[in-house]
Structure formats: C-alpha cells, structure tokens
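**Q** below are the sequence and a predicted model for it; my questions follow.
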Amino acid sequence: MKKSLYSRKKFLIYSFLFGLSFGYGLFLTSLYWINISLLYDIERYMLFLIPGIFLIPFILGIFYGIMTIIFSIYYPQNITRIFLVAIIWTLIEYIRIKITFFPWAQIGHSIIEIDQILQITSVFGEVSLNTISVIIFAFPILYITERNKNYKSKSLLFFVIFLFTIFIYGERKLSLDSDNRENTEIILIQPNINQKEKWDPKLFQSNKNKLINPTNKILNLPRKDTTSNRYFIWPETAIATLIDENPLLTYEVTKNFSKNDYLMLGSLRRENENIFNSFFIIDYNNIIIGKYDKNILVPFGEYIPFDKLFRKLSFLNISSVAGNFTPGSKSIEILNTLKNNPIVYICYEIVFSNKIQDGNSEKSFLLNITNDAWFGNSSGPYQHFNMSKIRPVELGMPLVRVANNGISGIINPFGKEILKSKLNTEFHKSILLPSRIEQTFYSKYGNIPFFCILLFSFMLIYYFNNQMSRNTASTKPNVK
C-alpha cells in the first residue's frame, strides 16, 4: 500500500515537472524580448535581468505543470480525451491570465492569422481560440493512437464537421466586409523616437519636431472635404512633458486647426501626488475636451505588485526601479465628446479580452496608443500587434493603433489590416476611418456563453466515460 502511494506521488511529481518544463521552454523562447527592455538602462534594471530570464518563464510554466497533473489524475482512454484536454487547457490559460495579468503566448494566438477561424471570436471571444487550437493540434496524434475503429471513424467525422462549421461561419462573416468608411479622417503619426533619447532634455526639441512636423505637413495639404472630422493621433507618452501643464507645445499644432480638427495623444499627468499614464483629446481652441487614465498597469514597470512586501525588503530597493503610477478607473472610459468616439486602450491594455461595458454600441472605433520602443527589433512588437487584431473582431469595431516606433496601423472589424507601418521607421498617413458593424454576440454577453458550453461538454464527457466504465465492468466474466 505504501509503495503504491509512493509510486502515485512520484508519478504526479513527474507529471508536474513535465508540464513545467514545457511551459518554461515555451515562455523562455517566446518572451525573451522582455529582457531587451531592461538593457536600455542596465545599471538601473540589473536587479530584474536574472528574474526576467529565469523567474518569469518558471512562474508562468507552473500553470502547465498543474495542467499535466490534472491529466494524470483524470485522462479518459478513449477519443473523448481530446475534448477534455481542450477544456482543461482553455480553463488553465484563463486562470493564468486572471492571476498574472499577462495574456501573452496563449496557444490560441497561433491561429490568429487564419481569418476564417478568427471570426469565431465575434461570438465566443479570444478564449475560444485556445479550445479550437488544442483540438486542431491534438486531433492527429490522438486519432492515430485510438485503437477503437468505431470511435476513430466517428471522431474523424466530428472533426471534419467541426472545422467545416467554423470555416463556413468565417467565410460567411468575411463576405459581409464591404469596406464602408466614416466621414472621419484618421492621421497616424509614428515618430520613431529612440527610447534612450526620449527623456534626454537636450533632444527635446528634436523629438518634438518628429511629431509636430509631419502633423503640420498634413495640415498644410488641401482638404477634399472640409466638413469631415480629422483626428491627429500621437502615440503613448508621445513627448517628454506634461501636456496638460504645457499648453504652448500643443498650441504649435492646434493654432493651425480648423473647427473639425482634434489632437489625440498620450502623456503623463499628475494630480496631487499621483502620476497617471494618460490620453488626451485637444480641440482647435487648444482646450482638453477628453481624457482617459490607464487602468491596467504593467507590473514592475508602472507599479510594484505586493508593494507592502517589497517595502519590507528594503535592501532590494525595488521602489527606485519600477514606476509608481496610479491606475485610472476600473473600466475603459467612454469619451462622449466627438461624432465618432473612441474606446481607448493604452499600451498592453489592448491584449486583454472582455473589456466590455454598457455604451459600446454608441462608440465608433477602438484606439490603442502604445510605445513599444523598449523592445527593439524583436518579436515583442509583432506579438503585440497580432494580439491586438482580436479586439476589433470581438467587438465589431475598427482598431486604430498608433505606436512610437511601430507597429502602427488600422484593422477593420473583420481583422483585415487596412494599414500597417514598418517597425523602427518614421511614418505618417491619413486614411478614412472604417465603419463599425452591428454589435457582436460577444460584446453583448462576454465569456459566459462559451464557459457554459465548456461546462456542459465536460459533464457529457464525464457521463459518457462513466457509462463506458459500467458497460465494461458488466461485460467482464466472473472468475471464481
């Protein structure tokens, strides 16, 4: 008995280590770009370099260790295990994101570029991509190893119907893409300011000109329609100053504005002792008519998790390394100041699903301003851009994305890239805003319907396998 318990415990440990190793390797290779950001100020961020390389992948890998433990405890020896794996994997990914606030490197992100499959997020959201991915990737090996020919043929039929249904829905939805545009002109300004030079006072004028010159260049061009709104959009923390305390800077632009012109930009903001990472809308009178304070802050970059604990560990001096920003309101602020109003996401807020609230049906587009200059010529900015493609499909609204050094662009409600800049280049472009489509199922109901489906599926799997066990037991001959 003791030997049996010992063997079982040893098996669970091996299962955990197997999953942990898989997760560690996955995150070590896919998130290497995090450490590139630390190299911009190596003396200041040296403390985080080793944890960034080893500790972050290890912590994230723990969730895969837990997943393989679950599989070692309950893993049906028939074709239903493919659905169990998909359900458990989806739930573990969801829990990982809720706990760590870091939704990178989900298995579902591997199929973002398949337009037909991406359309399913308008119904069930980003979380459904994880389930679909696991089924697609796991089916071949599980099909090959299945010994029961009856189950084999039925599972193959189900798999074909499953994929066929998703692709038919995707094709039908994509056929509705009529490329309609609003009477609103979007001007994207990508200054490509080097992160090391951004906060250098000696380079302030040069950096400012990278924003103001292309803006004024477009302002001096003849307008085809003087009645249309024009939104000049600068990136996150566009310039090293407090915009609301330095109106002369924005006046260099707004003095040339007509009545329908607006400047939208990111800037730091202070209120008493609090510092915010903010977004502003400024009109032709150089008056701030709308603002939003970033709510989801970057851990150890913009705030310190478990602040009280780290304060006790004063020898680490972490408070002097990480930013001390204050989060804004808990929901994405709705700005009701314009004809075509944006829902604003600053930096990596755009990668979080389920940012839904009453009033989305009245908004025209999603706006993501970001920096991304921290990550150099790595896969980080590309991952960030690709992940953001999910939001417009989920919510049925076009996404306007403006980055400091790239990648900027416009993505329509079907996930199609209407405009896309290159990384690490200066870029400015004027384009009409794509129209939104009708409110999606997901934007109305969120993740609840899909998780109900997962729960129902799990109950069916459990019931089916219980029945199988009983039938097997009843057919065994009694040996006396």
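**A** Received, thanks. Predicted model only: the values in this text are computed from it and were never measured.

**Q** CA only for contacts and neighbour counts going forward, please
**A** Will do.

**Q** nearest residue to the middle of this protein?
**A** Central residue of the chain (Cα atoms, centre = their mean): Val351, 1.4 Å from the mean position.

**Q** how far away is it from Pro327?
**A** Counting by Cα to Cα, to the nearest Å, the gap between Val351 and Pro327 amounts to 17 Å.

**Q** same question, Gly396
**A** When distance is defined by Cα to Cα, Gly396 is 27 Å away from Pro327.

**Q** need the contact list for Ser278.
**A** Shown here is Ser278, whose contacts under the criterion Cα atoms under 8 Å, 6 or more residues apart in numbering are 237, 266-269, 291-294, 346.

**Q** and here is the other one:
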Amino acid sequence: MVIFMTSTLPVHGWRLAGLMVLAGAFAALSLPPVCALFTLPLGLLVLYRAAEDAASWKGAALYGFLFGMGFHTAGLYWLTNAILTRVHEFWWVVPFASPGVSLIIAPLIAVPAVLCRLVPAGWRRVLMFGGSWTAVDMGRVLIFSGFPWNPLGSDLEIPGRLGDVLIQPASVLGVDGLTLALVLASLAIFRGRKAALLVLAGALLWIGVGFWRLSALQPLPVTNPRAVLVQGNVPETEIIDHKQSVENFRRYVRMTAQGVQQARLMEDDRPSVVIWPESGFPGLLDEDDLARQIIAHAAGGAPAMIGSDREENNHWYNSLEVVDQDGKIAAIYDKSRLVPFGEYQPWILPFNVLPGVLTPGPGLKTWTMPDIGKVGPMVCYEIIFSGSVVAPHDRPDWLVTISNDAWYGNSAGPRQHLATGRMRAVEEGLPVVFANNTGISAFYDGAGRETARLGWGKTDVLVSDIPSPLPPTVFARYGRAIPLGLSIFCILLAFWPSRGQPRASVVMR
C-alpha cells in the first residue's frame, strides 16, 4: 500500500484540478447522514499526493483550495434550499449559496497542503498534515460569527449503536480531537502493512474504549423534568408570510394540551416542561398577554419554553422565553451566536441582501427554575460550537436547543444539525433536547444515545423524560485546549530531527 503514498498522480493540468474538486466532493460522503467512512481516506490521499507532487507551494495551495471547494460545496449543498424559500426575491443567489460559503472556508484546507511540504516525506509529513488540518479547522470559529459546520470528527456519528461507541472518545478529545485521529489514520493506512496494522490496532482500542465507557457510566442523582416537545411542522413559507399565523398558533396550543395530558398519564409525578421550537410563536410573545394566557392554560400549570422574536429599543432578537403558570414571562434567553448571511450580514458583502438583521444576545446562561431545574438554553445555530454550549462556572443539568430547519427541506442539513447535538451531549456529559419545527427533534442522554425522536415532516408531540446528567467529562473541564494541544504536538513532532533523513526530501518551493 505504501506505493500509493509515493507514486505520482496520473493526471495533470486542468484534469488534476478537476480531480481535486471531485476528490473533495467524494470525501464529503463521509459526513452525516451518509457516513461512508471509506471515502475520507481515499479523498485525503488524492489531496496529499497532489500537494507533494506540486511544483511549488502555490500549486499545493491551489489543490488544497480546490479540494475544499468540492468538499464544502457538496457537504453544504442544502444551503440552496434556504434561498429557494424566497426565490422570487433572491433568485440570483441560488447558484452561489453553497459555493459562496465554500469560497470563504475552502482556503483553510490549503494550509495543511502547503505546510506538509515543510518537512521530509514520511511519518513527519503525515503528522504535519493532520496537525495543521485540525488546527486551522478549529479556527473556523473565528470567521465572522463562526462557522464550524461539518468537522471531520462528525464522520463517526454513524446512526445507532456503532456510532454511539465510536464517538465516546469525544468526552476527552472533543469533536476536533476526533478530526485529528481520523486524518492521521486516513493517511497512515496507505503507508504499508505495518502502518495499516497499527491503525487497525488503534481502531480496535478505540472501539474497546467506547464500549467500556458506555458500560461504566454512572449518572448523577439528578431528576430532570419530563419534556412535552411540540413539533408543529409549519412550512417556512407560512412562517414568512404570516397568512396562517392564527391557525398555526391554535395548532401548537391544541397539541400542547394533548401532550400535557399524555404526560400526566405516565407512571410517576415527575414535573413537566413544554417546549416549542424556534419560530413556534408567530409574533412577539413578550408583548402578547392574551397569547401567553392561552399558552399557560394549555400547559396546565407547566412552564412553557417558547421560541419567539423579540424587540427592545429598536433591536430585534431571536429568543427563547419561558411562560409560567400565570402567563407571565419568567425568563428570556436571546440568541448570542447569529448565522452569517442569514441573521446578520458580514462586512464582506458591500451590498444588502437581508430584509432585516438581528442583534446578538449577551451570551450563554443557565436557568435555575422550579419544575425546569438547571437548564442551558440555546437557539438553533449555537449548538454547533464545540466547547461553547455551557455557561462558564454554572454547569446545567441538561441542555435544550430550539431550531427551525424548515429552511433546508428534507435534506442532509437538518440531519447534520441534529448530529451536532449528539456530539455536544458526549463532550459535555449532559442530556440534550433538540426541538425542531419540522424535525428532526430528539432527546440524547449524556453519552449521546438517542432516547426519543420525531422524524422529519411529522406533526406530533414527543413526550419523554429528560435523562439525568453524567459527571463533568474531561472535555467539559478543559475544552478545546485538548485537541488544540494535540494538534500543536503533532506539528512540533513533525519537525523533530531524524537520523539519516536527507534534507533534499523537503519540497517547499
């Protein structure tokens, strides 16, 4: 197999450029929901060989960029669906949706393609490639409000028991540490029989650790509430034009009453909390006394967490608000991480394409409330940020994120979004409730195991007990410093002097 790491690619020029785009798109099949893991090592091998063969560092950078364009355009193809919901206004943006976002983040993949040429061929070059890939990929949180979507570590989120086992090391390494392990393993398997056997042994150890952790987990003695999650399944066109607002509100109220009644018929007397998704209330909840009274009556005394817009001093917020048994607002959380090009317009565009912009909230918080317990609220996009979903020094007992993925249709988008909630549960050791307008809604325990689900496009109520939290994980204590430190270690190790290694093998030109 080592021949694949040393032989020259059989194409050149524009054919090689096209191959890089195709290799990136092929590697994207390893992402959720497909999770075709075999495509990642094959795609990365093509990029690695092209980077080594390039006549100069500029050529290596170009190949990395083209690979990134293929990878991110394929992985984010569903962004086009969001434009199609308002195609009469933004028809001209349709061809640029996913390629446009890819154009911004694809250059990051050029970095490992260039830096690996700084060290001699062999193991040190593989270490440099893997370490620099992970380090710059972690840097995506610094682009605008951050865009860390689809890290390679999410490839291991295979549905079912196998995925549960494979993602357990994220409790120590985080998703970025999983990315580092996958990149190194993907290139190492082509370095000969011994290297392939080493990767196989590492994979078996990895799986063993996953099984051991799942069998050894001891939840904390905390009883979280029972959630009545309402998935109204309101089409995005109706949310935008407000023509069916009254009927949609009645639907949510009716389903809430049904769900609360269902919760009361369950065996114990655990307190309940009602959860509506992002855009669940079609107005300004904090300004509508009558609507809050109706919600409180339907909830039968249970607190209700409702997604709603909010306006204050000419600033608009995307919020999660708690309505108590008296119909009053008991708590408000304003979304603090906004979606670039969706909820605000980055400076990179000199012209306006958004009908309105939102204001970010002050940041993460933990609510401690009767019948709700200690909960960390989030809205939609915020769940994708590894290591940044829990308020500092105030750890909750469960996390809730409300979302509206109707924008993206029945595509990979909602499933990739859901996968981020599963990964955050493992990283933090906290149960996650993912409430989505059109689905997919789900409950995860602190090990990332799914305990309840409502599929895409279903109009229904999901009633389920929220699992107890686990003790804080290693990652919960130290966060992204762990994968970043490992990445830097790989980079430094790549520069470690080796006996008999000719300097001529360094090909930075």
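**A** Okay, I see it. Just so we're clear, the structure is a prediction, and the values are computed from it rather than from any experiment.

**Q** tell me which of the contacts of Ser278 of the first structure persist in the second structure.
**A** For these, the contacts that persist in the second structure are 266-269, 291-294, 346, with contact defined as both residues aligned by TM-score structural alignment, their matches' Cα atoms under 8 Å.

**Q** so which of those are in strands?
**A** Using DSSP state E, the members of those that fall in strands are 266-269, 291-293, 346.

**Q** in these, find the pair that's most separated.
**A** Checked with Cα to Cα, these reach their widest spread between Arg269 and Ile346, with 13.7 Å between them.

**Q** which of those two has more neighbours?
**A** Just comparing Arg269 of the first structure and Ile346: by other Cα atoms under 10 Å the higher neighbour count belongs to Ile346, 26 against 20.

**Q** pretty sure the more buried one contacts Asn371?
**A** No: with contacts defined as Cα atoms under 8 Å, Ile346 of the first structure does not count as touching Asn371, sitting 9.1 Å away.

**Q** got any residues that touch both of those two?
**A** Between them, Ile346 of the first structure and Asn371 share these contacting residues under Cα under 8 Å, 6+ apart: Glu236.

**Q** to which residue of the second structure is the residue nearest to the centre of the first structure aligned?
**A** With TM-score structural alignment as the criterion, Val351 of the first structure lines up with Ile384 in the second structure.

**Q** wait, isn't its match in contact with Leu418?
**A** No: look at Ile384 of the second structure against Leu418 with Cα under 8 Å: they stay out of range, at 9.2 Å.

**Q** so Leu419 of the first structure, which of the three states?
**A** For Leu419 of the first structure, the assignment made with DSSP: H, G, I helix; E, B strand; the rest coil gives strand.

**Q** ignore what I typed, I meant Val234 of the second structure.
**A** When the rule is three-state DSSP, Val234 of the second structure gets the label coil.

**Q** map it onto the first structure.
**A** Residue pairing (TM-score structural alignment): Val234 of the second structure is matched to Ile193 of the first structure.

**Q** that match reaches Gly406, doesn't it?
**A** No: taking contact to mean Cα under 8 Å, the distance of 10.3 Å between Ile193 of the first structure and Gly406 leaves them out of contact.
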